[in-house]
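In: attaching a predicted model along with its sequence, questions to come.
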Amino acid sequence: MNFQIATLLGQDGLTNGAIYALLSLSILLVFTVTRILLIPLGEFVTFGALTMAAMQLGKTPQIEWLLLGLILIDCALDLYQEFQNQRLKHPINRNKLQKIAIKLGYGIGMVLLLNNIPLADIPMAVQVTLTLCLIVPLGPIMYRLFFQPLADAPALVLLIVSIALHVSMVGVGLLLFGPEGGRTQPFSDSGFRLGSVMLKSQTLWVILVSLFLIVALFFAFERTLYGKALRATAVNRMGARLLGISPVFAGKATFALAAFIGTSSGILIAPITTLYYDSGFIISLKGFVGAIIGGLVSYPIAAIGAVAVGMIEAFSMF
C-alpha cells in the first residue's frame, strides 16, 4: 500500500463514516428520548435514494400512496378519538379538527403535485425538496401509529415492534420500488486534486453536509427551546412531563428528525453507490455500531466511533 492508495481508501472511509455518524446520532437521539431502537432507520435511507432516482428517470414515485394511506389511517384514528371524546360530553377540539384537515390536504396535495409536474426536468434542488417532503412525514406518522400506543411498554416490546416495522418496510420497499437498484446523478461533476489524488466533489458534499447537520443538531439542542425540551425528555421523562413537556410531541419530533437525517443520508450517498430496497439494514447496522461504541449515551463518542467504523471498513476491503 502506497500513499495514493491510502488516501483513496481514507476518502472512501471518511465518506462512509460521515453517513454512519449521522445515522448513529439519529439512533442515539431516538433511543434516549423514547427508549426505542429505531431498526427501520435504514429504510429511510433507501427510500430517499430510490425516490430521488425515480424522479430523475421521470417516474412518479409510488411512495406517495404509502404517505397518503398512512395519513388516512392517522386521521381516522384522530377522528375516532374525537368521537369518543364527544360521547363523554367533552367540548369539540377545533384545533385537532384543523390539524386533521391540514394533514389530509397535505397528502392529497403531494399526490396531485407529483402527478402533474415533469419530475425529470425540474432542478435537482426541487427534486431533493420533494423527496424530503414525501418521506420525512412518514417518521412522526409511524411513531403515532405503531409506538405511541405502546409508549409505556417495556423496552423489549418496543424493540420487537421496531423489528417488525423494519421487516414490513422492507417488503413495502420491494412493492414500491421493485428489486432493481437505483442511483442518482451527482450534485456536481467537478473534482479537486490533492497532490497525486483526485478528490470527488460528491465526497466533499457528503462530508460538508454531514458536518453541517451535526453542528445544526448541536446548536438546536443547546440553544433552542424545543431542543432543550427534547434533552429534558431524554434525561428524565417523568420530570419533563411534570413540567408540561409532552412525551407525544417529543416522540414525534425525534422520529421526524431521524427521518430527515436518514432521507438526507440516502440522497447524499445515492450518487456514489447503488442502493436496493433492502440495503438499509446494513447501512443502519453500521450506524448502530457507532451508537453502541458511544454506549447509547454519548453523542461525540458515537460520532467518532461511526467514523472509525467507516475507516476500518474501507481499509479492510483493501
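Out: Okay, I see it. Residues are numbered from 1 along each chain as shown.
In: please make it C-alpha for all contacts and neighbour counts, starting now.
Out: Will do.
In: next, Arg193: secondary structure please.
Out: Assigned by DSSP: H, G, I helix; E, B strand; the rest coil, the conformation of Arg193 is strand.
In: now do stretch 63-70: everything it contacts.
Out: With contacts defined as CA atoms under 8 Å, 6 or more residues apart in numbering, stretch 63-70 is touched by Thr51, Leu104, Gly107, Ile108, Met110, Val111, Leu134, Ile135, Pro137, Leu138, Ile141, Leu176.
In: take a look at this one as well, against the first:
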Amino acid sequence: TQNQLTVRKILTPDSLFKFNGSGYNDQAKFQISEENVAYQKGIEKFLIASVLCSEAKLVPQENNPHQFELIGNPTEGSLLIAAKKYGYNLDTIKKNIEILQLNPFTSERKKMSVLIKNNHQKPYDTNAKYLLVKGAPNIVLEQCSMQYKFQKVSPLKTHEKDSFLKQNDHFASQGYRVLALAYKKIEQNQPLEEDMVFLGFAVNYDPPRDEVKEAVSNLTKAGLKITIITGDYGLTAAAIGKQIGIIKDEFIGLDGFEVEKMSDVELQEVLKTQKPVVFSR
C-alpha cells in the first residue's frame, strides 16, 4: 500500500460520519449532515481523544499550508488530519490539556493509552483526569463496559459489542483499517484500562501502490507464489490481497496467535501449499 492513510468514516455508537479528501491535506472540510448535528458531541470527544492519544506531528509545507508532511505513524497522521478537517486547531487542544503519562503501543498490547488532565477542553469535564485509549477494535471493546451514545454515557451490552465487532469485520473485508477509541474518567485509586467508555471506530483507507498489481501479475506468471506477512487485521489483509491480485479465490489466513501454536512441521506444510497464505496480526 501507499502507507498514506485517510480517515473515510468515523462510526460512533449513535452515528456514522463521512469524510472527504485524501492524504495529508485538510482542504476537504468536514460538513456535518443535518441528521448528525444532534450527535456532534460524540464525534468531538472521539476526535479530541485521537489527537491526544498520538505521537505524530503534522508539518505544513512552505508553499501550501493545507498540505502536510507527517512525522510519525500514518494512522495517527490520518486522525490528526480528520480533526483539522472538522475545524480543530491541534495546538489549541494540546495547550488545553496536560499529559501526565503515555503508554505507547506495543504488538503485545495492541493499543496505546495516555493519561491526561483536562484544563479547559470541551466537551470533556474541566479539571478532570481521563485515560484515553486507541487500539485494535477487539482489544479495546473487550475493556469497555460503557459507551458514549445520545450525548450521555450508557451501558455497553454484549449484543452491542458483538454488533460493533461485526461492523469492524464488514469494514475490514472492504480493505479498510479500523481503529477503536475509548476513554475513562479517572477517580482516585481506580484501575485504569478497564470499565472504559467506548467512543467508536476510525475507518481508514490506504490505497495499494499503482505499480503493485502489475508486479504481482508478472510474478505469478513467472510461477512464483506470493505470501502476505502484515501487521494488519486478517480481513483487511485478505481484502487488499484480492485488490492487487495475490488472492483470487481460496487462501489460508493465519494470525499471530495461531502461528504461535503451530509446530515447525505444521508451518512448513502450510507454506508448501499452492494456496496464497496471509499471515496477519
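Out: Yep, that arrived. In this text, all values refer to a predicted model and were calculated from it rather than measured experimentally.
In: now the TM-score, please.
Out: Put the two chains on top of each other and the TM-score (TM-score structural alignment, normalised by the length of the second structure) is 0.29; 139 aligned residues with a CA RMSD of 6.3 Å.
In: follow-up on the earlier one: and which of the contacts of stretch 63-70 of the first structure is nearest to Ile160 of the first structure?
Out: Nearest to Ile160 of the first structure among the contacts of stretch 63-70 of the first structure: Ile141, at 18.5 Å, using CA to CA.
In: ok now the helix or strand harbouring that closest one, how far from the chain's centre?
Out: Element membership for Ile141 of the first structure, per DSSP states H and E: helix 138-142. Between the centre of helix 138-142 of the first structure and the centre of its chain there are 10 Å (CA atoms, centre = their mean, to the nearest Å).
In: by contact count, what packs against the helix or strand that comes right after that helix?
Out: Under the assignment DSSP H and E, the closest C-terminal helix or strand after helix 138-142 of the first structure is helix 155-177. Contacts defined by 3 or more CA pairs under 8 Å, 6 or more residues apart in numbering; DSSP states H and E place helix 155-177 of the first structure against helix 41-56.
In: next, the angle helix 41-56 makes with the next helix or strand after the helix it packs on.
Out: Counting by DSSP H and E, the next helix or strand C-terminal to helix 41-56 of the first structure is helix 63-87. Helix 63-87 of the first structure and helix 41-56 are oriented at 120 degrees to each other (axes from the mean of the first three to the mean of the last three CA atoms, to 10 degrees).
In: could you tell me the angle between helix 63-87 of the first structure and helix 155-177?
Out: Angle, helix 63-87 of the first structure to helix 155-177, by the same axes, to 10 degrees: 130 degrees.
In: pull out the buried positions in helix 63-87 of the first structure.
Out: For helix 63-87 of the first structure, burial by neighbour count (16 or more other CA atoms under 10 Å) applies to 63-68, 70-72, 74-75, 78, 82.
In: Val203 of the second structure against Ala180, yeah?
Out: No. Taking contacts as CA atoms under 8 Å, Val203 of the second structure lies outside contact range of Ala180: 9.0 Å.
In: and Tyr86 of the second structure, how many neighbours?
Out: A count of neighbours around Tyr86 of the second structure, defined by other CA atoms under 10 Å, yields 19.
In: that one and Ile93 of the second structure, how far apart?
Out: Note on Tyr86 of the second structure: its distance to Ile93 of the second structure, by CA to CA, to the nearest Å, is 13 Å.
In: next one: Val51 of the second structure
Out: Per CA to CA, Val51 of the second structure is found 8 Å from Ile93 of the second structure.
In: and the gap between Lys95 of the second structure and Gly77 of the second structure?
Out: 19 Å.
In: neighbour count winner among the two?
Out: The neighbour count for Lys95 of the second structure versus Gly77, taken as other CA under 10 Å, is higher for Gly77 (27 against 13).
In: in the stretch 101-250 of the second structure, which spans are strands?
Out: Secondary structure of the stretch 101-250 of the second structure (DSSP state E, counting those that start in this stretch): strands located at 111-118, 128-135, 144-149, 152-155, 177-186, 196-205, 228-229.
In: what helices or strands is the third one leaning on?
Out: Helices and strands touching strand 144-149 of the second structure, by 3+ CA pairs under 8 Å, 6+ apart, are strand 152-155, strand 196-205.
In: buried deepest among the ones you listed, which one?
Out: Most buried of these by mean neighbour count (mean count of other CA atoms under 10 Å) is strand 196-205; its value is a mean of 27.
In: sweet, I'm off.
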